[in-house]
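A.B. asks: Requesting a structural model of the entry that follows:
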Amino acid sequence: MSILYRSDAPRAAAWARYFAEHAPDLDFRVWPDAGNLDEVEYLIAWQAPAEFIAKLPRLKVFFSSGAGVDHVDFSALPKHVPIVRMVEPGIIDGMVEYVTLSVLALHRDFFDYVEAKARRTWDPLEVPPASSRTIGVMGMGSLGSAVLQRLSSYGFNLRGWNRSLREMDGVESFAGPDQLQSFLEGCDVLICLLPLTPATKGILNRELFSLLPAGAALVNVGRGPHLVDEDLLEALDSGRLSRAILDVTEPEPLPAEHPFWVHPRVFLTPHVASMTQPESAAPILLGNLRRHQRGEPLSNVIDRSRGY
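C.D. replies: Reported below is the predicted structural model:
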C-alpha cells in the first residue's frame, strides 16, 4: 500500500521518519520521488493539480495537509474519493497563540506605542479592562472554538458567528445571514476564521465594515479572498476601522507594490499564524488511515456541497 506526501518540503523528512518508525508496513513516498503513480492509494497534499490527480487511478483518500481545503479542486477528485481536512493540536495551538497575541496587542495599544517610540514620544494611554472590549469570531469550528475558549480566560466579552448555531459557555452565539448584523454591531475586534467558500468570498467588505462600531479592528486569519482589499483601505483611511492584522492575502506572496505594505494601520505576516506540525499531525493522520484500512469511517471528512 503506497502513500504519497506532496506538501511542505521542509517537513517531509519528519513525516517520512514517523511513518518509517510507526508504520514500516506502508510504502511512504515523498514527492518528487513518487515512483509508479499507479500504485499510490493515499495522497497527503496541500496543492495537487488536476493533471496530477488524473495520474492516480488507484487513489482512495485525499488528505489535506492543512486545516483548509479551499486549495483542493473538488472536480479533479472522483466523487468516491473522500477529502479529509487536517485537524491536529499543532494547527489549533498555533492559531490560538497568533490570535491571542493579536487581540492582546490591540487591546493594550502596542501598535500605538510602536508609533510613539518612532516619534520618541512618552505618551501613556488609558488601559481599559478586558471586560470593556467585545471580541467577535466569525467561524466557530475547531479553530474558532479554541480561540474563543482561550480568550475567555482574559475576561473579554465574547461573540461567535457561524453558518449554523453553535452554543459555547460564556459566548454569545449568532448564526446565519439574518443574525450577522446583530453580531457585528457589538464587535470591537473582529476575527475572521471562516472557511473559504463561494458564500464567504469577499465577506469582509465595505458593507460589513459599516456595521462594526467606529474604530473597530480586524484580524484576518482565514483566507485572503475573504477580504476586499480596497474596502479595507477605505475603512482604515476614513477611521471606520482603526487597525487590521492580516496573516493571509490574495495573492500570496503579496506583490511588493501592494498598498498594504506601506499602510501605517496594516500589520502583515506571511501566512504563518498556524502550521501543521508533523510530530502531532502524523499520528492523527496514520490513525485515520488505519481506520480506513479496517473499513471504519474516516474522521474529519469534508462535505463537498458545503466546501468544508
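
A.B. asks: Please make it C-alpha for all contacts and neighbour counts, starting now.
C.D. replies: Will do.

A.B. asks: just the strands in the stretch 201-308 of the chain please.
C.D. replies: Counting by DSSP state E, counting those that start in this stretch, residue ranges of the strands within the stretch 201-308 of the chain are 216-220, 241-246, 266-268.

A.B. asks: Tabulate these (TSV), appending mean neighbour count.
C.D. replies: Output for those, formatted as TSV (neighbours: other CA atoms under 10 Å):
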stretch	mean neighbour count
strand 216-220	24
strand 241-246	23
strand 266-268	17
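
A.B. asks: Including distance to residue 69, could the ones you listed go into a markdown table?
C.D. replies: A markdown table is the format used below for the strands of the stretch 201-308 of the chain (distance: least, CA to CA, whole Å):
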| stretch | distance to residue 69 |
| --- | --- |
| strand 216-220 | 17 |
| strand 241-246 | 20 |
| strand 266-268 | 23 |
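
A.B. asks: Go through the ones you listed and name the closest to residue 99.
C.D. replies: Proximity of these to residue 99 was assessed by CA to CA; the nearest stretch is strand 216-220, lying at 7.7 Å.

A.B. asks: next one: the closest one to chain centre, how far?
C.D. replies: Here strand 216-220 shows a centroid-to-chain-centroid distance of 15 Å under the convention CA atoms, centre = their mean, to the nearest Å.

A.B. asks: Sequence B follows; please return its structure for comparison with A:
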Amino acid sequence: MHNLAILSRDTTLYMTLLEEAQLPFLALILADNKLPESFDYSQVDILFGDPDLTAQVVNRCSNLKWLQSTWAGNAALFALDKNNYQLCGVKGVFQQAMQEYVFAYLLYFSRNLAGFNQAQKHKIWAAPTYQSLAGKTLGIMGVGDIGQAVAKMAKQFSMKTRGYTRTTNNCEYIDQYYTYDDTQAFAAGLDYLVCLLPQSSETTGLIDQKFLSYLPQHCVLINAGRGTTIVDNALIDAIKNQALQAAVLDVFEHEPLPEHHPYWQLDNIYVTQHTAAESLPEDIFPIFSENYRRYINGLTLQHLLDFNKGY
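C.D. replies: Sure thing, here's the model as predicted:
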C-alpha cells in the first residue's frame, strides 16, 4: 500500500477525481489546502500538489519516493537541497490556453483594437492604422511543447517564426533556430517576442538592457514563462524611453505583484496576473493517474524533471 498526501488549493476537486479513479493500492492519508503542523509527514511516500505548498513540507517527508507537481513551474522545489526522490512536472495540457493568450495580444496590437476603441469614443469615422500578422516575425524563447504550439498557430496566420532554445531544434513550425550564443541575431528585426523559458541559472536575468537593445522599437514583448527571466528595471526603462512598443507580463519575480511596483503604473505594460495557462484539476489529475499506474508497475514516470538543470 502506498501513502498519498495531497496539498493543493484544489484539494477538494482532486479528492473527487481520486475517488472516481479508484486507483489500486493507494491510501489517501492527507488532503488539505494548507499545511497541518501536527501531521507525521514521514508516512508519506507519494506527494501530489502545488509546488509552493509541497516545498514547505518535502524535507519532512523522509520516506518520499515520488512527488507529482500540479504546476509547470517548480522553482520552489528546485531551491531545496532535497533531491532523493522523483519529481514530475506537467506537460501537454497548456498548449491551447497559451495559444489563446498569446494571439489575443498579438491580434490586439496588430489590429490596433485600442485605436478603434478610441475612434469610436470620439465618433471618428476615419479608421486608425492597423496591420496584418501575415509576414510578421515572431520570436519564441523556449520551444518545448507550449512553444511549438504557439509556433504552429503562428503559421496559421502566415507569420515567420524564430526559435530560441538550448536543445530543441526539430519543430516543423520554426523557420530558423538560434542558440544562446546568437542572441543579437535572434532579437534583431522581431515584430513580436514571446518568452516561455523555464526558470534556471541560465535564464535568470536573460532579458536585460543589452538584450532589449537588440529589439526593434515597434516590438511587443510577451512574457508567460518565468518572471525572473526579465530584469525589471531594464524593461521599465525601455518602456519609459519608448524603446519598445509594449510588454505583456503574466509572470513576475515576486507574486502577487506588489502594489507599489512600477509595472502597475505604466500605460504600455499589460499585467495579466499569472492567468495565461492555469493548471486545471481535470487536466492535471490524468497525469497523476497515469504516472501512478506507471509507478506501481515499475515503469519510467512521465515528465520527470532534472534537479541539476532545474526543469
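
A.B. asks: Superpose the two chains and report the TM-score.
C.D. replies: TM-score of the superposed chains, computed with TM-score structural alignment, normalised by the length of structure 1, equals 0.91; 304 aligned residues with a CA RMSD of 2.1 Å.

A.B. asks: do you know which of the strands of the stretch 201-308 of structure 1 lies nearest residue 50 of structure 1?
C.D. replies: When these are ranked by proximity to residue 50 of structure 1 (CA to CA), strand 216-220 comes first, at 28.9 Å.

A.B. asks: so where is the closest one in structure 2?
C.D. replies: Correspondence between strand 216-220 of structure 1 and structure 2 is established over residues 219-223, with TM-score structural alignment as the criterion.

A.B. asks: repeat for stretch 138-151 of structure 1
C.D. replies: Aligned by TM-score structural alignment, stretch 138-151 of structure 1 falls on residues 141-154 of structure 2.

A.B. asks: same thing with stretch 277-295 of structure 1?
C.D. replies: The counterpart of stretch 277-295 of structure 1 in structure 2, using TM-score structural alignment, spans residues 280-298.

A.B. asks: what comes up buried for the matching stretch?
C.D. replies: Judged by neighbour count (16 or more other CA atoms under 10 Å), stretch 280-298 of structure 2 contains these buried residues: 281, 283, 284, 285, 287, 288, 289, 291, 292.

A.B. asks: now do stretch 233-246 of structure 2
C.D. replies: For stretch 233-246 of structure 2, the neighbour count (16+ other CA under 10 Å) marks 234, 235, 236, 238, 239, 243, 244, 245, 246 as buried.

A.B. asks: Looking at the alignment, what corresponds to the last one in structure 1?
C.D. replies: Which is residue 246 of structure 2. Residue correspondence, TM-score structural alignment: residue 246 of structure 2 in this structure matches residue 243 in structure 1.

A.B. asks: and the gap between that match and residue 121 of structure 1?
C.D. replies: From residue 243 of structure 1 over to residue 121 of structure 1 the distance is 20 Å, taken as CA to CA, to the nearest Å.

A.B. asks: circling back to that earlier point, nearest to residue 3 of structure 1, out of the strands of the stretch 201-308 of structure 1?
C.D. replies: Among the strands of the stretch 201-308 of structure 1, strand 216-220 sits nearest to residue 3 of structure 1 (CA to CA), with 33.8 Å.

A.B. asks: What lies in contact with the closest one?
C.D. replies: With CA atoms under 8 Å, 6 or more residues apart in numbering as the test, strand 216-220 of structure 1 has contacts from 99, 102, 106, 187-193, 240-248.

A.B. asks: Mind doing that once more with 6 Å?
C.D. replies: Strand 216-220 of structure 1 is contacted by residues 188, 189, 190, 191, 192, 241, 242, 243, 244, 245, 246 when judged by CA atoms under 6 Å, 6 or more residues apart in numbering.

A.B. asks: average distance between it and structure 2?
C.D. replies: By mean CA distance after the TM-score superposition for structure 1, the fitted strand 216-220 of structure 1 averages 0.6 Å away from its aligned residues in structure 2.

A.B. asks: what angle sits between that strand and strand 241-246?
C.D. replies: Here strand 216-220 of structure 1 runs at 10 degrees with respect to strand 241-246, directions being taken by axes from the mean of the first three to the mean of the last three CA atoms, to 10 degrees.

A.B. asks: Looks like residue 276 of structure 1 contacts residue 93 (just checking).
C.D. replies: No. The pair formed by residue 276 of structure 1 and residue 93 falls short of the contact definition of CA atoms under 6 Å, at 10.0 Å.

A.B. asks: ok, which stretches of the stretch 1-150 of structure 1 are helices?
C.D. replies: Taking DSSP state H, counting those that start in this stretch to define them, one finds helices in the stretch 1-150 of structure 1 at 9-22, 50-53, 89-107, 110-119, 142-151.
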